[in-house]
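Participant: Here's a sequence, model it:
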Amino acid sequence: MNLILLFESDYSTTNRAVISDRRFHHIRLFHQPALGQQLRVGLLNGATGSGTVIGLTDQSITLEVELVHQPPAALPLTLLLALPRPKMLKRTLQTITSMGVKQLYLINSYKVDKSYWSTPALQQDNLREQLLLGLEQAGDTVLPEVHLRKRFKPFVEDELPEIARQTRALVAHPYHAVPCPGASDEATTLAIGPEGGFIPYEVEKLQACGFEAIHIGQRILRVENAVPVLLARLFPI
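Facilitator: As a prediction, the model looks like this:
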């Protein structure tokens, strides 16, 4: 936890926050705080700054909060990700969030097992938990927006053209593709399929929306590895 995320519900006064949940137990275990010590904090979807320890018990910690900095800049990216298996989804959500993605579409694909869409990992509270962990890791405060799209064709035909309009539209595909372009701050829409890639029909539908197929070499990576590799290549992170 490189940043202690605060919520509006933590505040007892304008600049005083009381924490008593898992964040408190983490602070006590790893920071071993003392009165007067400053901790790095940030308000969810707000600014970052410092929290001075002004109260400490076995059940809670009280911080005097001063927020003076803006969170890290977001990546200029909309990410379309074929829904990974649940265990990988949790890790991938944390990675995506820590790298600055703010718009994520979890989409269907022929190779996505139907059972994945019924996993508890997709419930709002569980999604939020993984996103918060990613924010804490990166020292960010702005929660990503996650959109679920269970039908590939209607999404690509009805929504995607507007989403990708006036962006660098790319689909990561291990076959019949050009090398991944270099880093740029250009607004980008990136589609990443399941392991082994989208099926040809899906690639063709994406290409019909203006997407260019790109690859990152001969090796086919797991989704949780492909995501950070692609983002590191496409953006000056």
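Participant: Could you use CA atoms for every contact and neighbour count after this?
Facilitator: Fine.
Participant: The residue nearest to the spatial centre of the chain: helix or strand, and which one exactly?
Facilitator: Nearest to the mean C-alpha position of the chain, by CA atoms, centre = their mean, lies residue 97 at 2.3 Å. Assigned by DSSP states H and E, residue 97 belongs to helix 86-98.
Participant: Please name every helix or strand in contact with the helix or strand following that helix.
Facilitator: Next helix or strand after helix 86-98 toward the C-terminus (DSSP H and E): strand 103-107. For strand 103-107, the packing partners by 3 or more CA pairs under 8 Å, 6 or more residues apart in numbering; DSSP states H and E come out as strand 77-82, strand 145-149.
Participant: Kindly recompute the last result at 10 Å.
Facilitator: strand 77-82, helix 86-98, strand 145-149, strand 188-192 (3 or more CA pairs under 10 Å, 6 or more residues apart in numbering; DSSP states H and E).
Participant: Downstream of it, the next helix or strand is which one?
Facilitator: Sequence order places helix 124-138 as the next helix or strand after strand 103-107, per DSSP H and E.
Participant: And the contacts of that following helix?
Facilitator: 1-5, 41-42, 44, 71-72, 89-100, 120-122, 140-146 (CA atoms under 10 Å, 6 or more residues apart in numbering).
Participant: repeat that for 6 Å
Facilitator: For helix 124-138, contacts defined as CA atoms under 6 Å, 6 or more residues apart in numbering pick out 1, 2, 3, 94, 97, 98, 141.
Participant: quick one: buried residues of stretch 147-154?
Facilitator: Neighbour-count burial for stretch 147-154 flags 149, 150, 153 (criterion: 16 or more other CA atoms under 10 Å).
Participant: Would you do the same for the sequence below? I want to compare the two.
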Amino acid sequence: MNLILLAAQDLLDDHCAVVRDPRRLRHLREVHRANVGDELTLGVVGGKLGRGRLTQLDADEARFEVDRLDQSPPPPLPVHLVLALPRPRMLARSLEHVTALGVKQITLLHTRRVEKSYWQSPELRPEKIHQHLVLGLEQARDTVLPEVNLATRFKPFVEDRLPGLLEHRRGLLAHPGMRDACPRGIDEPTLLVIGPEGGFIPYEVERLLEAGCHGIHLGGRILRVETAVTALLSRLF
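Facilitator: Sure thing, here's the model as predicted:
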């Protein structure tokens, strides 16, 4: 936790914040090893960052005297990530990683090789998704939560939603065997589509290419989804 991320209800007024949930309190004690008088980085969800001085820390709450919150969060990546729904444990890590890297728009997509049982996972509950997004923000010292949408049917997504998403974005389909290597250092609005473990089936590749996505690859190695996502975002942006 490189940032104490505050919700609106944590702010008692412009100069005082209180933290009461066990996770953040435990992190303050066991990881930061914070003591009264320490200055730490604070940020408000959806707002700015700054510094605060710890004035109280006990088993039930931590209180901060807020100095100023006048720093902007890091800029977001200009990308909408469309990710075939990974298995639950990988989903948790992937959400944290892409949030830390600055992705602000995420669509989780059903494809043929996505197990239907994955959609019943507790990891897809709104509170669990929010938890992983917050961990990513705390890691990166960011305050702006990504928007996460679920697309549980492939064909309606490609036919009804994808054309609109591609109107003002460059579409890239990351899939082994594509002709062109992943570009480097682009700065234009982009929609990046990444498949599941085992990749997309040929029908899905054809439909995504027909919709306007351009196929790219990361070389001859087959990577786990969480590794591929990080590698692609780092290389592209």
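Participant: And the residue nearest to the centre of structure 1, what's its match in structure 2?
Facilitator: In structure 2, the residue matched to residue 97 of structure 1 (TM-score structural alignment) is residue 99.
Participant: Dump the helices and strands packed on strand 103-107 of structure 1 to CSV, plus distance to residue 52 of structure 1.
Facilitator: Supplementary listing: these in CSV, determined by distance: least, CA to CA, whole Å:
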stretch, distance to residue 52 of structure 1
strand 77-82, 35
helix 86-98, 25
strand 145-149, 31
strand 188-192, 40
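Participant: so who does the equivalent of residue 217 of structure 2 over in structure 1 touch?
Facilitator: Mapped onto structure 1 by TM-score structural alignment, residue 217 of structure 2 lines up with residue 215. For residue 215 of structure 1, the contact set (CA under 6 Å, 6+ apart) comprises 172, 173, 174, 177, 179, 180.
Participant: ok, now residue 59 of structure 1?
Facilitator: residue 20.
Participant: Quick check: which element contains it?
Facilitator: Using DSSP H and E, residue 59 of structure 1 falls outside every helix and strand.
Participant: Map it onto structure 2.
Facilitator: Per TM-score structural alignment, residue 59 of structure 1 is aligned with residue 60.
Participant: Name the nearest residue to the match of residue 97 of structure 1, ignoring sequence neighbours.
Facilitator: Sequence neighbours aside, residue 136 is the residue nearest to residue 99 of structure 2 in space, at 5.0 Å (criterion: CA to CA, 6 or more residues apart in numbering).
Participant: So what's the residue count around that neighbour?
Facilitator: 26 (other CA atoms under 10 Å).
Participant: what does it align to in structure 1?
Facilitator: Under TM-score structural alignment, residue 136 of structure 2 pairs with residue 134 in structure 1.
Participant: I'd like the contacts of residue 215 of structure 1 written out as JSON lines, with secondary structure, neighbour count and distance to residue 189 of structure 1 added.
Facilitator: Below are the contacts of residue 215 of structure 1 laid out as JSON lines (DSSP: H, G, I helix; E, B strand; the rest coil; neighbours: other CA atoms under 10 Å; distance: CA to CA, whole Å):
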{"residue": "172", "secondary structure": "strand", "neighbour count": "25", "distance to residue 189 of structure 1": "11"}
{"residue": "173", "secondary structure": "coil", "neighbour count": "26", "distance to residue 189 of structure 1": "14"}
{"residue": "174", "secondary structure": "coil", "neighbour count": "22", "distance to residue 189 of structure 1": "18"}
{"residue": "177", "secondary structure": "coil", "neighbour count": "15", "distance to residue 189 of structure 1": "17"}
{"residue": "179", "secondary structure": "strand", "neighbour count": "13", "distance to residue 189 of structure 1": "17"}
{"residue": "180", "secondary structure": "coil", "neighbour count": "19", "distance to residue 189 of structure 1": "14"}
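Participant: Across to structure 2, which of those hold up?
Facilitator: Contacts retained in structure 2 from the contacts of residue 215 of structure 1 (both residues aligned by TM-score structural alignment, their matches' CA atoms under 6 Å), given in the numbering of the listed structure: 172, 173, 174, 179, 180.
Participant: To which residue of structure 2 is the third one aligned?
Facilitator: Same thing as residue 174 of structure 1. So, by TM-score structural alignment, residue 174 of structure 1 is matched to residue 176.
Participant: do you know how far its match is from residue 223 of structure 2?
Facilitator: 10 Å (CA to CA, to the nearest Å).
Participant: Could you do residue 192 of structure 2 as well?
Facilitator: Distance from residue 192 of structure 2 to residue 223 of structure 2, by CA to CA: 16 Å.
Participant: Looking only at neighbour counts, state which of these two leads.
Facilitator: Neighbour totals were compared for residue 192 of structure 2 and residue 223, and residue 192 leads with 23 against 15 (other CA under 10 Å).
Participant: could you list every residue that touches the aligned partner of that one in structure 1?
Facilitator: Under the alignment (TM-score structural alignment), residue 192 of structure 2 pairs with residue 190 of structure 1. Contacts for residue 190 of structure 1 (CA under 6 Å, 6+ apart) come out as 79, 80, 170, 171.
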